[in-house]
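> output the structure for:
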Amino acid sequence: MPLLKVSADHAVRPAGLVAVPSRVLTLITRLRFRRALKAGVGLLLSMLSASSLGSRRVVGLFSAEVKGIPAAHQHLGKSLCCRKPAFLSWFKFYLLFCLLLCTLCFTLFDSLSCWDSSPLYKHYQKLFNQTRDFHVPQSYLPASPKEINGTTNAPTTVAPTLPTTVAPTHPPTVAPTHPPTVAPTHPPTVAPTHPTTVAPTHPTTVAPTHPTTVAPTHPPIVAPTVASTAAPPGTQYHQAYARNYHFIMDNKEVCKNQTPFLVLMVPVAPNNLAARNAIRQTWGNKTRIRGEVVLTMFMLGSIGGNVEQLQEKLKQENKKHHDLIQSDFRDSYKNLTIKTMVIMDWLATRCPSAAYAMKIDSDMFLNIDNLVIMLKKPGIPKQNYLTGMLMSNCPVVRWKPSKWYVPEEMYPDPKFPTYTLGMGYVLSNDLPEKFLEISKSIKPFNIEDAYIGMCMKKLGLKPSEPPNPSQFKAYNTKYNRCSFSKVITYILESSQQLIDFWTDLKKPGPPCEVNTAEDAPQAPLC
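Alright, predicted model coming up:
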């Protein structure tokens, strides 16, 4: 329950402590003192009515309860108990007389001013001031209209630290909603410097310190605390729409000089030269397979850090190999959806004549010969075709520490649509332009392969299972030459591993023994 603070001036303030008025404190002090005197008088009267034996027991009680008292002191206590009854009676009468005198003097104070000026009150007041504040629930301290003139449901109208001005843009200050609370004909008044007066009794509210500034008659508009999901100025549709970005390094002529049957698009980090060189030495080195032209291109984003030095190295690398494409989006794992859609943009605008394309990660083993053989089989569609390792009924990861965490505001559904695993999927080259168009209406999220699956779903299409699902594999336990000779994809651990496995696979001699059983499809990952 919210608390109110009642000060000495009866003003209502928010927060936890209540200052008791001085007059109430005085009454409490007098009541406590009188109660103590009454108890003392009662005790002495009971002692007078008791026998001499009872009095001696009272005195002996104090001496018996104290531990470790020297023998001389104990003897003194015993001697007091053994005094004559006349001495004890005179001693009790003397104590009673002193108490009665104090009581008489206290009751003769007719006014609070006399009590306030007494030394006893000042001493007691000094001690009591340390605990004058009490927590009082709001329900026990209703605020009168005079105390909160013109306020709304907010607990206060004026910030305690700024008693002279009311800033309309501060959240604690809510301007009155009733037009009569602002009197434009009245000259602007300045609130008193002391914080005791919160609101005047007349309808005129506290005016700003500058005479030219008038407080608004409506509540101030406060900006929302939730971050806006709207795209920045100049962005079309959303941040993952590929044509919001521009190519800063390109090879436009590669598809004009020849018509590729298959284009391999490899997303890779700008500084990962080792992965690019390993691919160039292995499956990216083959440009013609079974009479078909195969093209390998690397997609990069923009870089941070020592930009000029690394960018110059990238220019020299592209000048040598003519296989780098770079766009001006920020290269990061969280931006893989942007990177994938920029790949689709390049395929649709730079290489629309290609028959097929494959998006494949830079840490993959690719048996390019088996892939071309698969695509040349009869019955493989040339349009609306997407295949790879299919993922069905995969739940969305809502665990925040996970690498694949997707918040509900990005993707509210509990499961992803059927999609092909992003390690490597093959598509007919009519789909990139369709993906770009349909992506205008699809809110992006950070799982790039599932986003492509969402594009397929919006297009009314479904990914196709490959002719031999066992050829698309994810992780392998150990290298086996026969197994690697049959697959299309495998995920590797390093670039050096790719070079070693490829070298062993391509050495002379048959990779498998005769009548070797065919591998079974790998179970889905989700």
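
> for the rest of this, base every contact and every neighbour count on C-alpha atoms.
OK.

> show me what the helix or strand harbouring Val294 is packed up against.
For Val294, the host element (DSSP states H and E) is strand 292-302. In terms of contacts (3 or more Cα pairs under 8 Å, 6 or more residues apart in numbering; DSSP states H and E), strand 292-302 is packed against strand 262-267, strand 324-330, helix 336-350.

> how about 6 Å then?
Applying 3 or more Cα pairs under 6 Å, 6 or more residues apart in numbering; DSSP states H and E, one finds that strand 292-302 makes contact with strand 262-267, strand 324-330.

> how about those strands in a markdown table, adding distance to Leu96 and mean neighbour count?
Below are the helices and strands packed on strand 292-302 laid out as a markdown table (distance: least, Cα to Cα, whole Å; neighbours: other Cα atoms under 10 Å):
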| stretch | distance to Leu96 | mean neighbour count |
| --- | --- | --- |
| strand 262-267 | 101 | 24 |
| strand 324-330 | 93 | 20 |
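
> before we compare anything, build this one as well:
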Amino acid sequence: MRRTKALILIMLTSSFVLLMLYSMLNLQFTNSQGVAEEMQLADITNEAPVISTDTSIKENAIAEIVSQSESVMYTTTKAVQLVTFSESFINDIPKSGAYWNRKLHSFLRQLDATGNVSKLVPLNTHCQPESAESLHMNIPDFRNYPELYQNFIQGMDCRNPQILIDQPRKCASAQKVFLLFAIKSTPRHFERRQAVRETWGKERTYTGGLVVKTVFLLGTSSSDYPNLDKMVTFEAKEFGDVLVWDFQDSFYNLTLKEHVFFKWAVHRCHHVSFIFKGDDDVFANTPEILHYLHSLEPEKASNLYTGQIISEATPLRDVNIKYYVPQTFFDGAYPAYAGGGGFLFSGALLRPLHLISQYIPFFPIDDVYTGMCFKALNVFPEKHKGFQTFDIREQDRDNACVHKSLLLVHKRNAQQTVRLWRNMHSPLLTC
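Okay, here's the model as predicted:
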């Protein structure tokens, strides 16, 4: 009997000791796992490029991990960022029956007394395309809109496409990136991208240690063109400068491309000093741009938004025009904005732009939408005569000396870009 009691006592004691050891080990493992997860999140920008080989991110496990990590970082960013809508932006949008106006003012009614948006749920929390029936109830002549316009409005709240090709190490160099070229392109424009790579968008360190990096912003191949996704995947691996999101590349998706770039830059390149945002058919004078940026006073540099400024513009109501905007969709004038062919802005504005762009309904013209975002932040565009987004005199378009004093001209094809760059930097050139 005594032997049995002693045996039971030993078993109970052993069980208790084992339980204590297990709890200690489990706690240690949990803590280690948490540290590992924090290290993984902190080192996210040092990962290898994430590239989907079959154009479907859903089957790419690595990309899914990156996406989840980005979501965590994004949540952290939201928690510490404070952004306020400017009074000038709110007051300049008429309270009318136009759909976009109603959508914006319905949201603005949720702001607190200071106009703060930090505690509000973004417009893009869930992607649920609006039904044609619902839109017809809200826009009486919706069925008379062009088909592509109808498609744009139905998908206005779909703001978080998955990234198919990423370049997480783009800004992970030891030196801080001074200027990031973010160039809007489409899958079929390889020749234009290559011309940029070989000329003004070439990644290098300029005099004074000014680091220049380049990314090209793409959606997937349009249904009206051959599928070039596999060629783009190869190009991304070869050059390491292509970003692709899971939406169809089209004119009406340029605003979406702007929005996802803000998100990418906040996560991947948030320390960049300046961003040049432009098209793949512009000619940029990189040394002159760097000289201008490097000469800026700190206060001006931190709030920079400059280019060729379009002021007092209003919507075009002719359905046959590319920039057509129906009266029942938007009412009012446009804010002053920099032409989308190419403009510069401060890297310090990336986080506020990213946040504010989640609360302003998408607009079908991307540079107008960007102007809205800047105005909502109380940042106003400054004209720079070196930006010529509507081109220069025809007789000067091949003149390298004329281009040496400019920051940007639009448009130039790939051959003109290569020739101009070569002539501008020839030791034989005398201006």
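
> TM-score for the pair, please.
TM-score for the superposed pair, counting by TM-score structural alignment, normalised by the length of structure 2: 0.61. Supporting figures: 281 aligned residues with a Cα RMSD of 2.6 Å.

> hang on, the earlier thing: now distance to Thr387 of structure 1 too, for the helices and strands packed on strand 292-302 of structure 1, in JSON lines please.
JSON lines is the format used below for these (distance: least, Cα to Cα, whole Å):
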{"stretch": "strand 262-267", "distance to Thr387 of structure 1": "14"}
{"stretch": "strand 324-330", "distance to Thr387 of structure 1": "25"}
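
> closest one to Met389 of structure 1 among those strands?
strand 262-267 (16.9 Å; Cα to Cα).

> in structure 2, which residues correspond to that closest one?
Under the alignment (TM-score structural alignment), strand 262-267 of structure 1 falls on residues 179-184 in structure 2.

> the matching stretch vs structure 1 - mean distance after superposition?
Compared with structure 1 after the fit, stretch 179-184 of structure 2 shows a mean deviation of 0.5 Å (mean Cα distance after the TM-score superposition for structure 1).

> before we move on, the earlier item: after the strand holding Val294 of structure 1, which helix or strand is next?
Once strand 292-302 of structure 1 ends, the next helix or strand along the chain (criterion: DSSP H and E) is helix 307-321.

> now do the buried residues in that next one.
311, 314, 318 (16 or more other Cα atoms under 10 Å).

> other residues contacting that helix?
For helix 307-321 of structure 1, the external contacting residues (Cα atoms under 6 Å, 6 or more residues apart in numbering) are Leu324.

> quick one: it to structure 2 mean distance?
Mean for helix 307-321 of structure 1 is 2.7 Å (mean Cα distance after the TM-score superposition for structure 1).

> okay, the angle between that helix and strand 324-330?
Interaxial angle, helix 307-321 of structure 1 versus strand 324-330 (axes from the mean of the first three to the mean of the last three Cα atoms, to 10 degrees): 150 degrees.

> out of the helices and strands packed on strand 292-302 of structure 1, which comes closest to Gly284 of structure 1?
Closest among those, using Cα to Cα: strand 262-267, at 8.2 Å.

> about what we covered before: out of the helices and strands packed on strand 292-302 of structure 1, the one nearest Asn429 of structure 1 is which?
Closest among those, once you apply Cα to Cα, is strand 262-267, at 9.0 Å.

> can you give me the helices in the stretch 401-526 of structure 1?
For the stretch 401-526 of structure 1, applying DSSP state H, counting those that start in this stretch gives helices covering 431-438, 448-458, 481-484, 495-505.

> let's have the ones you listed in TSV, adding distance to Ile338 of structure 1.
TSV is the format used below for the helices of the stretch 401-526 of structure 1 (distance: least, Cα to Cα, whole Å):
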stretch	distance to Ile338 of structure 1
helix 431-438	11
helix 448-458	8
helix 481-484	32
helix 495-505	25
